[in-house]
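J.: Sequence first, then the predicted structure:
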Amino acid sequence: NNNNNHNVFNASTFTARVIASTGADVAACLTGAVGALSGPLHGGAPSRALDTLDAIGTADRIGPWIRERVLAGDRIMGFGHPVYRTEDPRSRMLREIALGFGGPLVDLAVEVERQVEEILAELKPGRELHTNVEFYAGVVMELCGLPREMFTPTFCAARVVGWSANVLEQAADSKIIRPAARYAGPTPPEPVPAAG
């Protein structure tokens, strides 16, 4: 992409594009993307956001539970996003779908969201954290009756179309992706000869 619009790829899409840039076939590209999505920080996040709701349990436990995590510097699963600094628009849409279902899990989720934002404003002023797509995605998939171990495969099935589009776009470019890296290890015991 030669224009000045900078997009940030998620890990699985970037993985698929790197593999495509080597000239590998579509199966290899999609297999690599699935491997990246299998990581708990990527595709595994919705079930972990639900685990947070399970750990809290009831509305009266929200405040103490969240305060303890924030003061310990722990991450609160389902909150914050590496790109979206404001509310994730996908989260807003999924919240509406969850509210359409209603029920105790949705009531708890909405109250957790409200209190997390309130407690963060108090304990970490200036550091806003909003729900990300995983928070309400987990709630909605649970209410649809999907077993938690199927959350990531369901996300995977939905992402294959996007991965494929990215693979085709990348395959049209004949250059291999070579990310830059800077060595930050110990100084070598002897000078390394300059590349000739």
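T.: Done, it's in.
J.: Only C-alpha atoms from now on, for both contacts and neighbour counts.
T.: Will do.
J.: Quick check: the gap between the residue positioned nearest the centre of the chain and residue 183.
T.: Taking Cα atoms, centre = their mean, the centroid of the chain lies closest to residue 42, which sits 4.6 Å from it. Distance of residue 42 to residue 183, given as Cα to Cα, to the nearest Å: 27 Å.
J.: dropping in the other structure now:
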Amino acid sequence: MLQAALFRLRAGMPPLEPRPDLGAAGSWLWMLTGQEPAPEHAEAVTAYLISTVDHGFSASTFTARVVTSAGADVAAAVCAALGTFSGPLHGGAPDRALDALDEIGTPDRAREWVRERVTAGERIMGFGHPVYRTMDPRAALLREYAVQLGGPLASLAVQVEQEVIEALAELKPGRELHTNVEYYAGVVMEQCGIPREMFTPTFATARVVGWGAHILEQTRDPRIIRPAAEYVGPPAPAPLP
């Protein structure tokens, strides 16, 4: 509610009260856009929110648990998790993946676009995952919703996806770089009318539920999380006593 209100205030629009009768996702869309969402849009956003509530020890979740282990309160743990989450390699990825799709424009440009980015040493947003070596199952779910919602964007996304995967296989042999959740998350949110600058806040709206569960679990363990580190720099110029 706070995020939606801040978005509308920045845009010069009055905040809106939640609509419990529309469900969590429908109410979120209402508070952002001021329009009662179509049932299929509320269903698609519901699927997105549920699929991204938690995802193991992601960077932001680990951050929340580390802060909690130090005895800090819930607000501190959530704020720390949000700071990690804001990074472009984590929760800040969906809008950047859609920006890339906009840059590509047409499927016939996809391979050339990928080659240019790979040659420049840049990441291809929306592809590759630190854990999955196949297509992210959340991406597969959201692709189904994107196709069901239809339209030129969904058609472009499906065609570009295949071109990018084949180009990455050619340019990075031996690497398993498949579609991740951010690629179709951006497509679905755009189809449902969520403003692009609210993609990451929408993602966080779901993930804060998972952070909360991890924070509660971590409070049961009184030990502070302190990973070990091994120094691998140059040796000291003189032996230490």
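T.: That came through, no problem. Keep in mind the model is a prediction, meaning the values are calculated, not measured.
J.: how about the residue nearest to the centre of structure 1, what's its partner in structure 2?
T.: Taking TM-score structural alignment for the superposition, residue 42 of structure 1 sits opposite residue 90 in structure 2.
J.: and what of residue 182 of structure 1?
T.: Aligned counterpart of residue 182 of structure 1 in structure 2: residue 230 (TM-score structural alignment).
J.: can I assume the match of residue 42 of structure 1 sits in a strand?
T.: No: according to DSSP: H, G, I helix; E, B strand; the rest coil, residue 90 of structure 2 belongs to no strand; its state is coil.
J.: Enumerate every residue touching it.
T.: Contacts for residue 90 of structure 2 (Cα atoms under 8 Å, 6 or more residues apart in numbering) come out as 59, 84.
J.: For structure 1, just list every one of the helices.
T.: For structure 1, applying DSSP state H gives helices covering 11-21, 26-37, 45-56, 62-72, 89-101, 104-123, 133-143, 151-171.
J.: what packs against the last one?
T.: So that's helix 151-171 of structure 1. Where contact means 3 or more Cα pairs under 8 Å, 6 or more residues apart in numbering; DSSP states H and E, helix 151-171 of structure 1 is packed against helix 11-21, helix 26-37, helix 45-56.
J.: Could you do the second one as well?
T.: With contacts taken as 3+ Cα pairs under 8 Å, 6+ apart, helix 26-37 of structure 1 sits against helix 11-21, helix 151-171.
J.: By how much does the last one deviate from structure 2 on average?
T.: Taking mean Cα distance after the TM-score superposition for structure 1, the mean distance separating helix 151-171 of structure 1 from the aligned residues in structure 2 is 0.7 Å.
J.: so where is that helix in structure 2?
T.: Under TM-score structural alignment, the match for helix 151-171 of structure 1 is residues 199-219.
J.: cool, the shortest one as well?
T.: Counting by TM-score structural alignment, helix 11-21 of structure 1 lines up with residues 59-69 of structure 2.
J.: Please identify the buried residues of that stretch?
T.: Neighbour-count burial for stretch 59-69 of structure 2, counted by 16 or more other Cα atoms under 10 Å, picks out 60-69.
J.: again with stretch 81-94 of structure 1
T.: 81, 87-88, 91, 94.
J.: Same check on stretch 33-49 of structure 1?
T.: Neighbour counts using 16+ other Cα under 10 Å place 33-34, 36-38, 43-49 of stretch 33-49 of structure 1 among the buried residues.
J.: ok, residues contacting the match of helix 11-21 of structure 1?
T.: 74, 76-78, 80-85, 90, 210-211, 214-215, 218-219, 221-226.
J.: residues near the alignment partner in structure 2 of residue 63 of structure 1, how many?
T.: Under the alignment (TM-score structural alignment), residue 63 of structure 1 pairs with residue 111 of structure 2. When neighbours are counted by other Cα atoms under 10 Å, residue 111 of structure 2 registers 19.
J.: Give me the ChimeraX select line for the contacts of stretch 59-69 of structure 2, limited to the buried ones.
T.: Buried residues within these, by 16+ other Cα under 10 Å, are selected in ChimeraX with:
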select :74,77,78,80,81,82,84,85,210,211,214,215,218,219
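J.: I'd like to know how many residues surround residue 189 of structure 2.
T.: If you count neighbours by other Cα under 10 Å, residue 189 of structure 2 ends up with 24.
J.: Could you check how far the corresponding residue of structure 1 for it is from residue 60 of structure 1?
T.: Matched by TM-score structural alignment, residue 189 of structure 2 corresponds to residue 141 in structure 1. As judged by Cα to Cα, residue 141 of structure 1 and residue 60 of structure 1 stand 25 Å apart.
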